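Asker: Model the following, please.
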Amino acid sequence: MTDVVLPCLNEAEALPWVLSRMPDGFRPIVVDNGSDDGSAEVAARYGADVVREARRGFGAACQAGVRAATGEVVCFMDADASLDPAELPRLVAALAGADLVLGRRRPVRRSAWPVHARAGNAVLAASLNRRHPDLRVRDLGPMRAIRRANLHPLDLRDPRFGYPLEMVLRAAQRGYRITEIDVAYLPRRGRSKVTGTVRGTLRAVRDMRRVLAA
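Answerer: Okay, here's the model as predicted:
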């Protein structure tokens, strides 16, 4: 069984599509991070294990999901239907030659990934690559796969949007083999809280810069 951690804040509109496309053998763990739109009830209705995390923040939700995970492999992805769970088996298969597999987002249309969000991601990836010359990361996107035995030693602690970068940074520091696989990036469903707004993107970039500085 592979566990799939899905941080969730008000994603009731997107969850039916996401959970209905979860591949066999992949257990969705939806971490409700304070939703007030019935997301937890929708997730449970579609067969997900629901974990509630009162401490707000993307990283805090991911950490709660990891604590609930029991599978040999743990995957991460957003719950907003911008990423297709059907892509996950390819990421898990790539672990045969890697320790951490990242989904490199390929937008199916320009509106799926606004320019400001793409630019912020590129700057952060370049900063990370400069610190680790052997690293060739082009996207710090949320879809990824890692063995649970390799995840726990990373001791990830960032409670906010720095969590995805912290994972890659600490994996690189430990000499993990990191690879990327192209995945489709779709227009999200519902209201965007990060990449769809300049304010959200700036908040995520600030959190990630804080991780790099530390």
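Asker: switch to C-alpha atoms for all contacts and neighbour counts from now on
Answerer: Will do.
Asker: all helices for this protein, in order.
Answerer: With DSSP state H as the criterion, the chain has helices at 15-20, 39-45, 58-68, 88-93, 115-131, 148-151, 163-173, 198-213.
Asker: so which of the ones you listed gets nearest Val108?
Answerer: helix 115-131 (13.8 Å; Cα to Cα).
Asker: Could you tell me the angle between the closest one and helix 163-173?
Answerer: 20 degrees (axes from the mean of the first three to the mean of the last three Cα atoms, to 10 degrees).
Asker: Any buried residues in stretch 207-214, and which?
Answerer: By 16 or more other Cα atoms under 10 Å, the buried positions in stretch 207-214 come out as Asp207, Met208, Val211, Leu212.
Asker: can you pull the contacts of the one residue sitting closest to the centre of the chain?
Answerer: The centroid of the chain falls nearest to Pro142 when counting by Cα atoms, centre = their mean (2.5 Å). Contacts of Pro142 were listed using Cα atoms under 8 Å, 6 or more residues apart in numbering, and they are Phe76, Met77, Asp78, Leu102, Gly103, Pro164.
Asker: contacting residues for the residue nearest to Ile178 when sequence neighbours are not counted?
Answerer: Counting by Cα to Cα, 6 or more residues apart in numbering, Ile178 lies nearest to Leu100, which is 4.9 Å off, once chain neighbours are set aside. Leu100 sits next to Arg144, Ala145, Ile146, Arg147, Ala171, Tyr176, Arg177, Ile178, Thr179 when contact means Cα under 8 Å, 6+ apart.
Asker: Second input sequence below; structure requested for side-by-side comparison:
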Amino acid sequence: MIDVVLPCLDEATALPWVLGRMPAGYRPIVVDNGSTDGSPDVAAAYGARVVHEPQRGFGAACHAGLLAATGDIVCFMDADASLDPAELPKVTGLLAGAALGLGRRRPTARGAWPPHARLGNALIARRFGLRDIGPMRAAYRERLLGLELTDRRSGYPLEMVLRAAGNGWRIAETDVAYHPRTGRSKVTGTVRGTLQAVRDMRRVLEAS
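Answerer: Take a look at the predicted model:
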């Protein structure tokens, strides 16, 4: 069984679509990060395991899911319906020849990935010979735990790639569709959120 960590903050409207498209053999772990819209109840109704993480932050939710996972392989993806769980097997398939698999986002509509969010991501990804520091990813659980990730904010995905590269991991990418998210964006869909994410990523880079 492959665990899928879904950090969640007020995603009640998106969760039915996301959880309803989870492939066989993939077990969703919805990590609620302080939702007020009933997201945990929706997740439980659709058969997901629900983990509550009181420390606010994207990285805090991701890492709580990693600690809760028990499968040999752990995937991460957003819970806002911008990514299709049906594409997870493409990403986990990369592990046949790589230690970390990333879904390289390909927008399906104008506005799915705003320019202000795409530019900063591209500049950072280029440092690692990548096209995207994508939110859909897969790796072996024990190896991820060995990275000893410490960021608990928006820098968590970058820290994972940074430490993986520093440990000599082979990192591979494959295209995945990137749809307009359902509901209000908390991070890269807003200029303010993007600036915060950039600050978090800069802090991770400086710490390295």
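Asker: coming back round to it: turn the buried residues of stretch 207-214 of the first structure into JSON lines, including distance to Asp37 of the first structure.
Answerer: Putting these into JSON lines (distance: Cα to Cα, whole Å) gives the following:
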{"residue": "Asp207", "distance to Asp37 of the first structure": "26"}
{"residue": "Met208", "distance to Asp37 of the first structure": "28"}
{"residue": "Val211", "distance to Asp37 of the first structure": "31"}
{"residue": "Leu212", "distance to Asp37 of the first structure": "34"}
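Asker: Of all pairs in those residues, which one spans the longest distance?
Answerer: Most distant of those, by Cα to Cα, are Asp207 and Leu212, 9.0 Å apart.
Asker: still on that earlier bit, for the contacts of Pro142 of the first structure, which one is nearest Ala40 of the first structure?
Answerer: Asp78 (14.8 Å).
Asker: how close does that closest one sit to Leu202 of the first structure?
Answerer: With the distance defined as Cα to Cα, to the nearest Å, Asp78 of the first structure ends up 18 Å from Leu202 of the first structure.
Asker: What does Asn167 of the second structure correspond to in the first structure?
Answerer: Taking TM-score structural alignment, the alignment pairs Asn167 of the second structure with Arg174 from the first structure.
Asker: Give the burial count for Gly38 of the second structure, as a bare number.
Answerer: Using other Cα atoms under 10 Å, Gly38 of the second structure has 15 neighbouring residues.
Asker: which of the contacts of Leu100 of the first structure are buried?
Answerer: Arg144, Ala145, Ile146, Arg147, Ala171, Ile178, Thr179.
Asker: Residue in the second structure paired with the third one?
Answerer: Which is Ile146 of the first structure. Checking TM-score structural alignment: Ile146 of the first structure goes with Ala139.
Asker: so how far is Thr194 of the second structure from that match?
Answerer: With Cα to Cα as the criterion, Ala139 of the second structure and Thr194 of the second structure are 26 Å apart.
Asker: What of Arg21 of the second structure?
Answerer: According to Cα to Cα, Arg21 of the second structure and Thr194 of the second structure sit 28 Å apart.
Asker: With Pro107 of the second structure instead?
Answerer: From Pro107 of the second structure to Thr194 of the second structure the distance is 17 Å (Cα to Cα).
Asker: Show me which of these two is the more surrounded one.
Answerer: Counting neighbours by other Cα under 10 Å for Pro107 of the second structure and for Thr194 shows that Thr194 has the greater number, 21 against 16.
Asker: The more buried one maps to what in the first structure?
Answerer: Per TM-score structural alignment, Thr194 of the second structure is aligned with Thr201.
Asker: Is that match in contact with Thr195, as I believe?
Answerer: Yes - counting by Cα atoms under 8 Å, Thr201 of the first structure touches Thr195, with 5.2 Å between them.
Asker: which residues do those two both contact?
Answerer: Common neighbours of Thr201 of the first structure and Thr195 (Cα under 8 Å, 6+ apart) are Ala117.
Asker: In the first structure, what range does stretch 20-35 of the second structure match?
Answerer: Against the first structure, stretch 20-35 of the second structure falls on residues 20-35 (TM-score structural alignment).
Asker: residues in contact with the matching stretch?
Answerer: Taking Cα under 8 Å, 6+ apart as the rule, stretch 20-35 of the first structure contacts 1-11, 19, 39-40, 43, 46, 48-57, 61-62, 64-65, 68-69, 84-86, 88-89.
Asker: make it 6 Å
Answerer: 1-10, 48-54, 56, 61, 85 (Cα atoms under 6 Å, 6 or more residues apart in numbering).
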